[in-house]
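K.L.:
just need the structure, nothing else, for what follows:
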Amino acid sequence: MHPTPHNDTPRKLSATFTYLVGQPSDIPLENRIFNSMCLIALIVIIINIPFNYFTGLRVTATLLAVMLLLLSGLYYLSRFRNRFHFSVTIAVIAVNVMFAINYFTSCGIAGASLLSFALTFFLVMMVSPGKQYSWWLGLNLLLVLGLIGYEYYVPQSVPDIYPDRASRFMDLSVTYVISVLVIFSGTLFMKNIYTREKKRGEEKARVLEQLNEEKNKLFSIISHDLRNPLSSIQSYLELMKNIQLPQHERLQMEEELLHMVNNTQDMLLNILYWSKSQLQGLSVQLSPVNIFKTISPILHHNTTLMASKKLRLEENIDNRIQAMADINMLQLILRNLIGNAIKFTPAGGSIHISAEQQENNCLLTIRDTGKGIDVKRMAEIFSLKARSTFGTGNEKGIGLGLYLCKEYTEAQSGRIWFENNPGNGCTFFLSFPAA
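P.N.:
Modelled structure (predicted):
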C-alpha cells in the first residue's frame, strides 16, 4: 500500500527542515543551531516588516528589510559554504547595530527595543561558541546600558513616533508575544537536541564498554591459546633432545603438533583480519569469483587433517558458478566454515559441500555430521560473545571465526545462516549475488 498524502506530509516537512538546517552527520551541532535560528529569525522578520510598516514604524520596517537580506546571505554562507564562525560574528554585530539604530526610531526605552535586545542576546547565546560568551555578554550590556544612559541625559534624541496609544500597545504586545514564542521554541529545540545527544552519548559509551569487555576477553583467550601450542612444541623439542623416541611415537607426536600448529595458524589469521578491519575498516573489492576454484585450495589444505580423522568428503559444486564477491574475504569465510565442520565432526563422519545457482543468487552449503550447535548458543553464535569450544579432536578456537564470517558476508551483500540437522550435525548456508 502507498502512504496517503496526509501520512506523508510530516515526513516531507521533517526531511525539508533537515535539509535546510543540515544533516547531523555532516554539519556540527552549533552550525545547525545557527541555521535553525536564522530560519526562525527570517520568518519573524518577514512577519514584522508589514506589521511595523502599517503601524507607522516605517524606518523600523526598512531596517528589518535590510536585515532580511543580510541574514539570508549569512544563512547561505553558513549552510552551503561552511562559513559558520564568520556568519555568526557578522550576524551578531549587524543585529546589535540594527537594534541600536532602531532604538532611536521606536521610542527608545518606551518602545519594544529592549525586548528585541533581550531576544537577540538569547539567540546569540544559543549559536555562539562557548569561548565567545563573555564577549557577547559584555557587548550587549555595554550597548543597552549606553543607549539607556544616553536617552536619559539627552531625551530629545528619542522622539515619540507612535501615531497613537493603540499603536504603542500593539507594538509592545506583538514584540513580547514573538519574543516568548521564539524563546520557547529555542529552549524546546535545545532540550530536544540535548536529549538526543545524551542518548547518543550513552549508546556510544555502552557500545564502547561492550567492545572493550569483548576485546579484553578476546586478548585473554588469545594469550592463553597461543601459549598452549608453543609449550607443546617446546616440550617436544626438549623430549627429542633428551630421549630417543620410537619411530611410531615420534610420528604420532609430530602429527598432533602439526594439527595444533595448523589450528593456531588459522586462529592467528582470523585475529589478523579482525584487527585489520578494526584499525582500517572493511575494504571490499567485488568481482566475479569462481566458486570451485576458490574452494579447491581450501579443501586441499585440509586433506591431511580430514584423513587423520577418517572423514568422508562429498562435493557437489558446479565449476561454472560465479558469485560477485571479494575473493580474499570469501576464502576466509570458507576456510572458517570448513575448518569448523572438520573440527566438530567425529572420526568416521562426513562433510558435504555443495554450490548451486538459485535465480540471481549463488547458494553454498556446508553440512557435517558432528554434534550440532547447542540451542542455548544459537542466539550469539555470530557475535564476539560466543564462547570458544573444543572440537572432537580437542581443537581449540577463540570464538572469532563465525563473527568474521557474518561480518564479511554482509559486507559483500551476502547472507549467512545455519540449521541443526534432524539427525545430527549442522548445516551452514552462504548466499551471494550471482555474477
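K.L.:
alpha carbons only for contacts and neighbour counts from here, please
P.N.:
Noted.
K.L.:
what is the top helix by length along the chain packed up against?
P.N.:
For the chain, the helix that runs over the most residues, judged by DSSP state H, is helix 165-242. The helices and strands touching helix 165-242, judged by 3 or more C-alpha pairs under 8 Å, 6 or more residues apart in numbering; DSSP states H and E, are helix 29-54, helix 113-127, helix 247-280.
K.L.:
gap between it and the chain center?
P.N.:
10 Å (C-alpha atoms, centre = their mean, to the nearest Å).
K.L.:
stretch 246-260 too?
P.N.:
In terms of C-alpha atoms, centre = their mean, the centre of stretch 246-260 is found 50 Å from the chain centre.
K.L.:
flag every buried residue along that stretch.
P.N.:
Counting neighbours by 16 or more other C-alpha atoms under 10 Å, one finds that the buried residues in stretch 246-260 are 257-260.
K.L.:
now the second one, please; I'll put the structures next to each other:
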Amino acid sequence: MEVQIFNATLIIIFFFNLFLMALNIYIGNYVLFGLCVFISIIVTGYLYLLRVKRAYKTAFYSASLSIYPILTYNFLHNDGINGPTFYVFLLIHLVILSIVKSKYYLLWTVLNVVFFIGLYYIGLYHENWVPINYGNKEEIFTDQSVTYTACIIGISLVAASLKYFYGIQKNRVRQQREELTKVNKSLKQTSDKKDRIITIISHDLKNPLQSIIQTLELINSGDLTEEEAKYLREELLKTTNRTYQMMENILEWSSFEIKNVAGREKKILVKELVEDTVEILKVISKQKRIQLEVNFLKNPMVYIETDRLLLIFRNLVQNAIKFTPAGGLVTVNINSSDGQLILEITDNGIGISADRLKNIFEQDIKSTYGTEQEKGTGMGLHLCFQSAHKLNGQLEVKSTEGVGSSFKLVIPTGINKPSLV
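P.N.:
Coordinates of the predicted model:
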C-alpha cells in the first residue's frame, strides 16, 4: 500500500508544482520558478525509478532526503516567515508519515520540527538573510491564499488516497480470509471424509478377516478330519477371494469419495450385485451360530452407485449379526415396488433403547459392543443414513429393546432414467 500512496503523492506534487510554476511567473518570482522547474525534473526522476525501475526504496529515500533542503531554499527565497513555506511543511509531514513505517514516526517528526524551528529562528532574528520579493499586499494575499488552498487540497488528496488504498487492502485481506476459510473448510471436509473412509474400511473388512482367522485357527487345531479340513480350505479360499474383491471395490469407491466425484453407476440385477457379499456374511453369521436368511421376493434391475448400495447393505446386515445372540435369526427381504428398491433387514437381537433410537443416525463416534463383545464405533449407521440420502432414498428403523430391530431402506432403482429409456 505504501508504494501506491507514494506514487499518488508524487503525481499530486508534480501537478501541484506545475501550478506553482505558473503562479511564480505571475508574481514575477523567477528564482522560485527555476526551483519549481528543478523540482519537476527530480519528481519525474522519482516516478521513473518507482514505475519503470521498480526501485521503491531508492525513489522514496531520495525524495525524503531532498525535500527539506528544497523547502529551506524555498523559505530563504520566498519571503521567509512572511511567505507560505510553512504550509508546505504540514503537507510534506503528512505525506511522509503516510508512507514510512510507524517506528520512524518520531524521527521524521523531530526532523520536521527542527527544520521548522531553525528556519523560523532565521526568519525572525536574521531578516537580512531573507530577501523580500513581495511588491505589494496583493502578491502576499495571492501567494498565501493559493499556497494554503493548494496544501489543503493536497492534504485532502493524500487523506483520500490513504482511505482508498486502505479500503483496497481491507478488501484484499477480507478476500484472502474468505479464501483461507474455504480452504480450511475444504481441508476439514477432506479430513472428515478420510476418517469416514477409514471407519468404513475397518468396519467392512474386520468381520470377514476375523472369519478367515477363525477358520485358519480351526484348520490348524488338528481336530478336523481330512475331509472337513479340505472343505474348510475350499470355503476359506472362496471367502478370501470375495473379501479381496470387496476390498478392491471399497478402495475404488473411497478414491471417488476423497476426490468428491460421484461413484460409477452400473445397471445390474440386485441378486447379482449382492451375491458375493451375502456369501461372506453367511460365513460370518455361521461362525456366530446365527441363521441368516436372504429372500429375493423380487429381483429388480437397478441403475445405481453400486458401491454405495453395497456399503449400506454390508453395514446393516453386519450390525444385525453383531447385535443378535447365538441361535438368533437375521432376515433380509429384497423387494421392489413402483420403481423403488426395498431392502428390509430384521433381527431378533438385543434391540435399541428408546433414548438411543432418537439419535440413531447422528454422527456419534463412541464404542459399541455386540453380543459377543464385538467392538464398533457407532459410525456405521450414520454412514448408511448419509449414503441413503445421496442415493435419493430413505432409511428407517424400528426397534424394541430386548426384542429386536428392523431397518428399511427405500431407494429409486434408477432404471427409469431418461438415458436408459
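K.L.:
now, which of the buried residues of stretch 246-260 of the first structure sits nearest Asn421 of the first structure?
P.N.:
Compare each of these with Asn421 of the first structure using C-alpha to C-alpha and the shortest gap goes to His259, at 27.2 Å.
K.L.:
what's the closest one aligned with over in the second structure?
P.N.:
In the second structure, the residue equivalent to His259 of the first structure is Met246, according to TM-score structural alignment.
K.L.:
re earlier: okay if I get the helices and strands packed on helix 165-242 of the first structure as JSON lines plus distance to Trp417 of the first structure?
P.N.:
Shown next, in JSON lines, are these (distance: least, C-alpha to C-alpha, whole Å):
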{"stretch": "helix 29-54", "distance to Trp417 of the first structure": "40"}
{"stretch": "helix 113-127", "distance to Trp417 of the first structure": "50"}
{"stretch": "helix 247-280", "distance to Trp417 of the first structure": "20"}
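K.L.:
can you say which of the ones you listed is nearest to Ala166 of the first structure?
P.N.:
helix 29-54 (12.6 Å).
K.L.:
on that earlier part again, tell me the spacing between the nearest residue to the match of His259 of the first structure once chain neighbours are set aside and Leu383 of the second structure.
P.N.:
Take Met246 of the second structure and drop its neighbours on the chain: the residue closest to it by C-alpha to C-alpha, 6 or more residues apart in numbering is Thr277, 7.6 Å away. Distance, Thr277 of the second structure to Leu383 of the second structure, by C-alpha to C-alpha, to the nearest Å: 18 Å.
K.L.:
picking up where we left off before, distance from the longest helix of the first structure to the second structure after superposition?
P.N.:
For helix 165-242 of the first structure, the mean distance from the matching residues in the second structure following superposition reads 1.9 Å, by mean C-alpha distance after the TM-score superposition for the first structure.
K.L.:
give me the stretch of the first structure that stretch 69-81 of the second structure matches.
P.N.:
For stretch 69-81 of the second structure, the matching stretch in the first structure spans residues 97-109, with TM-score structural alignment as the criterion.
K.L.:
run through who's touching the matching stretch.
P.N.:
Stretch 97-109 of the first structure is contacted from outside by 57, 59-60, 63, 67, 111-113, 116-117, 143, 147-148, 151, 157-162, using C-alpha atoms under 8 Å, 6 or more residues apart in numbering.
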